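Undergrad: Structure of the sequence below:
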Amino acid sequence: MTLETHRPFIEDLYRELHANPELSNREHRTAARMAELLRERGFEVHEQVGKATGVVGILRSGEGPTVLLRADMDALPVTEAERVPYRSSVTDELDGQRTGVMHACAHDTHMASLQGALAILAEQRDWSGTIVAVFQPAEEVMQGAAGMQDALRELLPGGIDVALGQHLMPGAAGEVQTAAGPIMAASDHFIVTVRGRGGHGSQPEKTIDPIVLAASMVVRLQTIVSREVAPAERAVLTIGTFHAGVKQNIIPDSARFEINIRTFEPRVRERMIAAIERIVQGECQAAGAPPATIETGDLAPLTVNDADAAATVGAAFDAAFGAAHVPSPQYLGSEDFSYLPAVWDAPYVFWMYGGFDPELVAQARARGTFDVDVPSNHAPDFIPVLQPTLDTATTAMVAAARAFLA
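TA: Coordinates of the predicted model:
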C-alpha cells in the first residue's frame, strides 16, 4: 500500500478531527478514536496512559530498534474563523466562561498524518523493530508528556532507541525543516496577584488601586527584553491575561495577570525571572501596596535535537523531499515533547513542516508582509491547506521512522 491509497483516509480523518476538537485533558472522544484506529492496524493498545487521556500503541515486527512516534491531541480555547466547511463549531467551559474550541495549532494534522504513517508501516512490514505510537494529551498546557512519564516507564521497561515528533508551523506546504541542537525555546509561566485597597471610584485617594499598579508592572515588564537582555540573545516576554474588577465605579482589592517567557539560554532565563521579581515587588513598594504573589505555572523544557539522530533524519528527508527539505531556524515556541524520551534518556528529533499555500507564502515574503498575511499558531484563521500538507507530514513520519527501523 502507498500514500496514494491512504490519502482519502488521512484527509477524512483530518476533517473529522478538525471539526471535533477537545481542550487539554478532555480529549476523551479523540483518544477513543485514536485507540480504535490503532486496533484496526493490529497494534497492542493501551488507553488512559498517564494522568489523563494518553494512548499508546505498540507494533512489534521482529528484532530491531524501538522507535517512538508522537502526536499531540489537544485543541485551544479559540473560536475558529469561518473559512472551511469542516470548521469547528464546538464550545466548552473554561475558567467559568464559554469559549469556542479549535485546533488552532494543527494538532489535527499531527494526529492524521501519524495515523496515516502507521497505516503504511503496519501494512508494508518490510522493516524490523518496534514502533511505539504515542498520542499525547495536554501539550498546550505543558502537562501531557510529563503526565505520561511514569506510565511509559512501566509500559516500556526496556526503553526506546529514538523518539520522533513533528509540528506544523507558518510556512509553505510541502516544505520540511530540520536542524541539530536547540530548536525550540524553554517556556516559563508566572501568575502575578497584586493586592491593593479597594473602594469607591469617586474616592481613589482612599484606595491603593491595583489596576493602575498592575498596569504599571505590565508596561515596565516589557523593558526586560528591550533593556536587560542583550540584542544578540533571543527571548520573549508576553502577558497573555489581565483580570481585575467587576464594576466601573468600584476600585477592586486585587488584580491578576499571567506572564509567559521564552528563552534559549539558562543565564538569560535566570536574569529574566530575577527582573520580573524585582519589577513586580518594586512597583508594589512604590505604590505603598503589600508584596505581590508570584506563582509558577506551566513549564516547558528546551527542545534540543540529538546531532546524530538529526543527521539520520536529515539524510532521509533529503532523499524524500529534495530541495523542499531546508534548515530549520530556532523557534521561540515551546514543546513538552522532550519529556517523553527523557524517561529513558533517549535521543530525539523534532522537526517542522509548512501548511499554507506556497504561492501565498512566497508573495508575502516578497512583499515583506509574511507576519500579516500568513496566520500564526493559535490564531482563529490558522487553518492549513489539506494538500500537500498532509502528504508531506505523513511522508516525513514514514521516512524518519524507516531511517531507524532495521
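Undergrad: C-alpha only now, for contacts and for neighbours.
TA: Noted.
Undergrad: so who does the residue nearest to Glu44 when sequence neighbours are not counted touch?
TA: Nearest residue to Glu44 in three dimensions, chain neighbours excluded: Ile58, at 5.0 Å (Cα to Cα, 6 or more residues apart in numbering). Neighbouring residues of Ile58 by Cα atoms under 8 Å, 6 or more residues apart in numbering: 43-45, 130-133.
Undergrad: Just the buried ones from those, in PyMOL syntax?
TA: With 16 or more other Cα atoms under 10 Å as the criterion, this PyMOL line picks the buried residues out of these:
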select buried, resi 43+45+130+131+132+133
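Undergrad: wait, isn't His167 in contact with Gly355?
TA: No - using Cα atoms under 8 Å, His167 is not in contact with Gly355; the gap is 10.0 Å.
Undergrad: need the strands for the stretch 1-150 of the chain, in chain order.
TA: If DSSP state E, counting those that start in this stretch is used as the criterion, the strands of the stretch 1-150 of the chain fall at 44-49, 54-61, 66-72, 91-94, 97-100, 129-136.
Undergrad: about what we covered before: let me know the closest of the contacts of Ile58 to His103.
TA: Closest approach between the contacts of Ile58 and His103, by Cα to Cα: Ala133, at 20.6 Å.
Undergrad: I'd like to know how far the closest one sits from Glu205.
TA: Counting by Cα to Cα, to the nearest Å, the gap from Ala133 to Glu205 is 62 Å.
Undergrad: One more sequence to fold, the one below, so I can look at both together:
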Amino acid sequence: MAQPQVQSVIDGLAGIRDDLAAFYRDLHRHPELSLQETRTAGLLARRLRDAGCDEVVEGVGTTGVVGVLRNGEGPVVMLRADFDALPVEEKTGLPYASTERGVDQDGRDVPVMHACGHDMHATCLVGAATLFARARDAWSGTLLIVFQPAEELVVGAQGMIDDGLFERFPVPGIVLGQHVGPLPAGFLAYGTGPVMAASDSLHVTLHGRGGHGSRPESTVDPVVMAAHVVTRLQGIVAREVPPAEPAVVTVGRLQAGTKDNVIPDSAELGINIRTYTPQIRDLVRTAVERVVRAESAAGGAVAEPDLTWSGAAPALVSDPAATETTVAAFAGHFGEQRIRTLPLVTASEDVGLFGEVLKVPTVFWFWGGLDPEPTVAAFLAGRVDDLPGNHSPHFAPVVEPTLSTGVEALVVAAHTWLSR
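TA: Presented below is the predicted three-dimensional model:
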C-alpha cells in the first residue's frame, strides 16, 4: 500500500496523463541525434517552466536541460532522463512513427528514430516534475531534474559534469534513473551492485602497402592483418578472462579497400569492450592493444597501428543499500508481484558517472514497455529473442501502462529520499 503522501503526489497523474501521452508521441515523431537535440531540449525546458520549476537552464553540456524545484529544507535528490535518438530507420508502422533524417557524427545522412525509448524516459520525467511541483505539501527538499543529451555516444553525462553541473546547481545526495526495455508493460526490474557494463570503444588503423591484387608479394596486405586481429581478439575472453568474470569483445566494424583487385594501404577496425570491474576492464583493454600491435608487427606493417580510445563509461553500479530501500518503496506501491530481479545487463549507460564523481549512491531500475499479453507468452515459451528490444527498428513502448508506470516509479523513488 502506497504511503498517503506519495499517493497524494501521484493522484495528480490522472489530470495530465492525456497531455503527457500527446507529448510523448510528438517526441517520438521528431527524434534528434546525440548533441543535436535542440528542438527536444527547447520543449523540455518549456515544460519545466510551465510546471513551475524555480530555475530552468538550457545548454548544459551542449544540449542538456536542468531544472531545480526547491521546496524548503531537506535532501537534494537528482532525477535523470536521457533524450537523444539513434540512426535507425523506424519500422513500427505506428501513426506517429518517425520519418526524420539527420547527419551523424561522420557526416553521413541517416534515418533517425527513438529506438531506445529515450522519448519515454523524458516524458516520464516531465510528468514526475509536474506532479511534484503541484503537490508541494507532500514533500520537502530539492529536486534536481536533469535531462541528459548524448547517452548513445556515452559522452552526455561527462559533458554536463564538465560544464559545471554540480558547481552551478544543488549537489544531490542520491542519483535516480530508469530505463524502459523489452519487459511486460507495468512491470519493474532491478539489480544491485554492477547492473550494466562498462563500455570502451577503440578505433584501429592498420598500415600496409597497397598494390595490384595480382602481385601480393609487392605489397603489405592490411586486410590479412585485420583478419588475424579479428580472429585473435576472440581468444581474450575465452583464454585470459576468468570464467566467473563476464566480458565481451566485439569487432563491429572492419573497413578496407575499394575494389577486389586492389590491395589497400590501410584497414580500419571498430572494437567495443564490455566489462564489469576495473580490474577486468584494464586486463581486456591491455590485451586488445597487445593483440593489435602484435598482429600488425607479424604482418610486416609499414608503421605502428593507430589506436584511439573513445566512448568510455564506467560500469553502472546500483548502490545495494539504496536500491533495497527504493525497491521496498516500489513493492509498497506497485505490489511485489510486479517487481522482478534482472541478471547482468551487457549494455552500457553513462548515468553512473554522476554518482561516481560525487561519491553518492546511484539507484537505477528498468521498467517494461511491451504489450503485456504477448510478451508474457513469449517469456513462457522461451521466445524472448522474438521480442523487439532496444535499438530495434521495431521497438516502441506501448503508451499505456508504460507511461503511467514510469511516472509513478520516478515519483515513488524520489519521494522515498525526500523529507516528508
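Undergrad: picking that back up, export the strands of the stretch 1-150 of the first structure as TSV, with columns for distance to Met184 of the first structure.
TA: Formatted as TSV, the strands of the stretch 1-150 of the first structure follow (distance: least, Cα to Cα, whole Å):
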stretch	distance to Met184 of the first structure
strand 44-49	26
strand 54-61	23
strand 66-72	16
strand 91-94	28
strand 97-100	28
strand 129-136	18
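Undergrad: count of neighbours near Val411 of the second structure?
TA: 23 (other Cα atoms under 10 Å).
Undergrad: mind checking the SS state of whichever residue in the first structure pairs up with it?
TA: Using TM-score structural alignment as the criterion, Val411 of the second structure maps onto Val398 of the first structure. Assigned with DSSP: H, G, I helix; E, B strand; the rest coil, Val398 of the first structure falls in the helix class.
Undergrad: quick one, what contacts Val398 of the first structure?
TA: Neighbours of Val398 of the first structure in contact, by Cα under 8 Å, 6+ apart: 117-118, 120-121.
Undergrad: From the residues you listed, list just the buried residues.
TA: Buried members of those, counted by 16+ other Cα under 10 Å: 117-118, 120-121.
Undergrad: sorry, back to before: distance of the residue nearest to Glu44 of the first structure from Leu390 of the first structure?
TA: From Ile58 of the first structure across to Leu390 of the first structure, the span is 23 Å (Cα to Cα).
Undergrad: Who has more neighbours out of His167 and Gly355 of the first structure?
TA: Remark: of His167 of the first structure and Gly355, Gly355 carries more neighbours, 31 against 20, as counted by other Cα under 10 Å.
Undergrad: my guess is that one is in a strand, correct?
TA: Yes - Gly355 of the first structure: assigned to a strand according to three-state DSSP.
Undergrad: With adjacent residues omitted, what lies nearest to it?
TA: Closest to Gly355 of the first structure by Cα to Cα, 6+ apart is Ala173, at 4.1 Å.
Undergrad: Which residue in the second structure aligns with the one you found?
TA: In the second structure, the residue equivalent to Ala173 of the first structure is Ala185, according to TM-score structural alignment.
Undergrad: That match and Val398 of the second structure: what is the separation?
TA: For Ala185 of the second structure, the distance to Val398 of the second structure equals 8 Å [Cα to Cα].
Undergrad: Surely the match of Ala173 of the first structure touches Pro374?
TA: No - the criterion here is Cα under 8 Å, and Ala185 of the second structure misses it with Pro374 at 10.8 Å.
Undergrad: Look at the two and report which has more neighbours.
TA: Neighbour totals were compared for Ala185 of the second structure and Pro374, and Ala185 leads with 28 against 12 (other Cα under 10 Å).
Undergrad: State the distance from that one to Ala312 of the second structure.
TA: Ala185 of the second structure is 31 Å from Ala312 of the second structure, by Cα to Cα.
Undergrad: The first structure: helices as residue ranges?
TA: Ranges of helices within the first structure are 3-19, 28-40, 107-124, 144-155, 210-221, 223-228, 266-287, 307-321, 339-342, 358-367, 370-373, 389-404, based on DSSP state H.
Undergrad: Now tabulate the ones you listed in JSON lines and tack on distance to Ala138 of the first structure.
TA: Converted to JSON lines, the helices of the first structure look like this (distance: least, Cα to Cα, whole Å):
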{"stretch": "helix 3-19", "distance to Ala138 of the first structure": "16"}
{"stretch": "helix 28-40", "distance to Ala138 of the first structure": "12"}
{"stretch": "helix 107-124", "distance to Ala138 of the first structure": "11"}
{"stretch": "helix 144-155", "distance to Ala138 of the first structure": "4"}
{"stretch": "helix 210-221", "distance to Ala138 of the first structure": "28"}
{"stretch": "helix 223-228", "distance to Ala138 of the first structure": "29"}
{"stretch": "helix 266-287", "distance to Ala138 of the first structure": "24"}
{"stretch": "helix 307-321", "distance to Ala138 of the first structure": "26"}
{"stretch": "helix 339-342", "distance to Ala138 of the first structure": "13"}
{"stretch": "helix 358-367", "distance to Ala138 of the first structure": "30"}
{"stretch": "helix 370-373", "distance to Ala138 of the first structure": "27"}
{"stretch": "helix 389-404", "distance to Ala138 of the first structure": "21"}
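Undergrad: now for these, which one comes closest to Gly50 of the first structure?
TA: Of all these, it is helix 144-155 that lies closest to Gly50 of the first structure, at 4.1 Å by Cα to Cα.
Undergrad: Great, nothing more from me.
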